[in-house]
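*Asks:* this one's sequence-less:
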């Protein structure tokens, strides 16, 4: 059963919220933020936390994870990956439908919610997937039951590559929720892969992944998604932008405009595209093999700038763990994806230490924007009455060690890197879930609710 929130008073914090940083105190009662102010007094029974000037942020809402359940629990599951998430200050996640079986109807969707209930330490939402033959299930979806509908317009597992033009048009026309897309052009990828296999066989050097999963394949597919969204008036969110080339396709400016309207088409990038580039294949090899691929240093720099310029709206993880044994296989047998939830927020805050972003910009991209984009009810902000999903940041160095990784796969691409910050504490629904050194209590995640009419 979920744990009961204890009255907690966090004092002397530096709160980061809605474009501001300010000194203050925050009171938690009944799982919610009861009061924000200065000079708040402790009441009988309060647990008092002295933040001593440390940053207090709303917890990260990750709009893109692959927790592998059902069907691939040997490398990840709801319990292990949500534990890694709260250790990283990530308090809510939205999980992808390419599981086994895939999440292509309401029954499969509800099965995942049941699996997470009582086992997930972070709050949870699950996408409905699209295929070439489940348009009726998509039309019948209650928009309050899922954050969105995921369309793989690039290669995927099972029956989830949607490449039928009539089906795509129907999905974009009739989807009752935001559409999220993985955009890569499969025929272009297959043609490049064939060229490299002819030269190297199955053992293609890892660095050529950036050429096989090319920028041209990304841009071609993204252009198609944008054309479909504009023709049908769809709300479209394009995931894991990896190239500078695609940035010119998206609107610059805040997700919520001054007149209160919201961008129709939005863009996300992921933390690995901001921390790695082609040069890192030499040392990390298939550990950083992912789809879309990590590309050039110039792409990395352009993506960081695009976050600051509000071209990129959301920063996520695309957490996709595989075992080390799988990752050590030759190129054609080594799966794509890497575990990221435990260190993603710290990696994002490195951009603050480097002077590239502000604390407020990071919070906008990892907390406020996902809540805005997916209509997440009463989360993603430090606001009175909202759920107390919070993370306290310690500005003390942390070196990533394999033995500290909580994801079931047991490794991190950040091993050996030292961050300037560490997670001092994480609260989920007002309950302490991570105390700065270990998990606390039991699973306390709740099903995400969506404030949609």
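*Replies:* That came in fine, so what should we check first? Predicted, not measured: the structure shown is a model, and the values here were computed from it. Numbers count the residues shown, from 1 in each chain.

*Asks:* okay, CA-based contacts and neighbour counts for the rest of this
*Replies:* OK.

*Asks:* do a quick rundown of the strands in the stretch 351-453 of the chain.
*Replies:* Here the stretch 351-453 of the chain has its strands, by DSSP state E, counting those that start in this stretch, at 390-394, 398-399, 418-419, 422-428, 431-434.

*Asks:* redo these as CSV? Include mean neighbour count and distance to residue 212.
*Replies:* Shown next, in CSV, are those (neighbours: other Cα atoms under 10 Å; distance: least, Cα to Cα, whole Å):
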stretch, mean neighbour count, distance to residue 212
strand 390-394, 25, 39
strand 398-399, 16, 33
strand 418-419, 18, 31
strand 422-428, 26, 36
strand 431-434, 26, 40
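
*Asks:* second structure follows, compare the two:
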């Protein structure tokens, strides 16, 4: 048995902030009290630090298998640990797409050997793999992922009959990327008529418009209501979409939930002039007015979760012209500190950060014994310094395999100091442990 005692920390958990000690035996939190005086194998003095549950990022693309020139499970999960992200749910648009049980299980086998963080992978739906989708084990797979806008390979699900069959046939959580493909194609043709092949990146939110997002997400929600499906809408990017969601029932009772990503809370279309393709995501970063409406919906609980949609590409790929440059960017190392900076500036409370990044992902995915600082739960913790010396994101201090960050040049005064994963100290005072203690997530369903 290994034991760990964390003394003098300020815990942020379940809507409260309080000082307490935490005693951990093996992987589990065994005691939380105002003062614990037990001799442990290791002791951490957390004086001056805030202790959060480890972040659960419900949407990442770690690029393995098939796209490992951009990133891999090892590299990106290590960056996640450095950012206080202890659990991730990865998406199926790798190569080959995870659209059979065999390919899905191969990803789990890779993670079992290489992941620094806890992991789960989503099963991908297509227009013709319903039989495979229905074989998915709800106990050890996070959910079903459907792309209702273009994606890698054969993952665009645009057959309405197939969609209704999937929604009607499974009680598993169905997560969706919502952008209407026809609307995007029409907008792209207009842009080509105006600019030829040299479309400026400032046209990205015009091409992948608010209307394209709203048309797709409203249709998905209508279908979920018709079939009783459990729907989770990824990366809300428009103010209009926020009106589709409820805040008048507890999260545990919601059948339709929503996520926002850090980049849609931080950037606006004004940033394309300086950041260019480095903030080119799908769905697009849109107007500042959209950003403010999203913030309102996040704070009043119409939007339930904050995630990243972490999706690395190489500098070479991102440096191409708009039409050739792929969408997506790396974020897991900087998601928690970005939200903590917002908290320091009064935009969101620390308790709300814990709710949206740790508690709610655990609740809506029904993750077993994670997402909270509770006795009997796994000891996944992020110890953060809210008043660190100022430091700046540079290429030299990012851990992403792609070697860049959309936050380069940004100064932070918060820092993830130490990360605990399954009771093991995997980063201490900013220094990462090379041992791997990640586990496959399990779900109470």
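*Replies:* Ah, there it is. This structure is a prediction, so every number in the text was calculated from the model and none was measured.

*Asks:* wait, which of the strands of the stretch 351-453 of the first structure is closest to residue 155 of the first structure?
*Replies:* strand 418-419 (34.0 Å; Cα to Cα).

*Asks:* same for that closest one, what does it pack against?
*Replies:* helix 344-353, strand 398-399 (3 or more Cα pairs under 8 Å, 6 or more residues apart in numbering; DSSP states H and E).

*Asks:* try 6 Å this time
*Replies:* strand 398-399 (3 or more Cα pairs under 6 Å, 6 or more residues apart in numbering; DSSP states H and E).

*Asks:* who's in contact with the strand it packs on?
*Replies:* 417-419, 422 (Cα atoms under 6 Å, 6 or more residues apart in numbering).

*Asks:* need the longest helix for the second structure.
*Replies:* Longest helix in the second structure, counting residues (DSSP state H): helix 210-227.

*Asks:* moving C-terminal of that helix, what's the next helix or strand?
*Replies:* Next helix or strand after helix 210-227 of the second structure toward the C-terminus (DSSP states H and E): strand 230-233.

*Asks:* have a look at how far, on average, that following strand is from the first structure.
*Replies:* Superposed on the first structure, strand 230-233 of the second structure shows a mean distance of 0.4 Å to its aligned residues (mean Cα distance after the TM-score superposition for the first structure).

*Asks:* in the first structure, what residues pair with that strand?
*Replies:* The alignment of strand 230-233 of the second structure onto the first structure (TM-score structural alignment) spans residues 235-238.

*Asks:* next, count neighbours for the nearest residue to residue 98 of the first structure once chain neighbours are set aside.
*Replies:* Among residues not flanking residue 98 of the first structure along the chain, residue 157 sits closest, at 6.5 Å (Cα to Cα, 6 or more residues apart in numbering). For residue 157 of the first structure, the count of nearby residues is 11 (other Cα atoms under 10 Å).

*Asks:* repeat that for residue 367 of the second structure.
*Replies:* 21.

*Asks:* isn't it up against residue 443?
*Replies:* Yes: using Cα atoms under 6 Å, residue 367 of the second structure is in contact with residue 443, at 4.4 Å.

*Asks:* so what's the residue mapped onto residue 321 of the second structure from the first structure up against?
*Replies:* Using TM-score structural alignment, the partner of residue 321 of the second structure in the first structure is residue 330. Each residue near residue 330 of the first structure by Cα under 6 Å, 6+ apart is listed here: residue 203.
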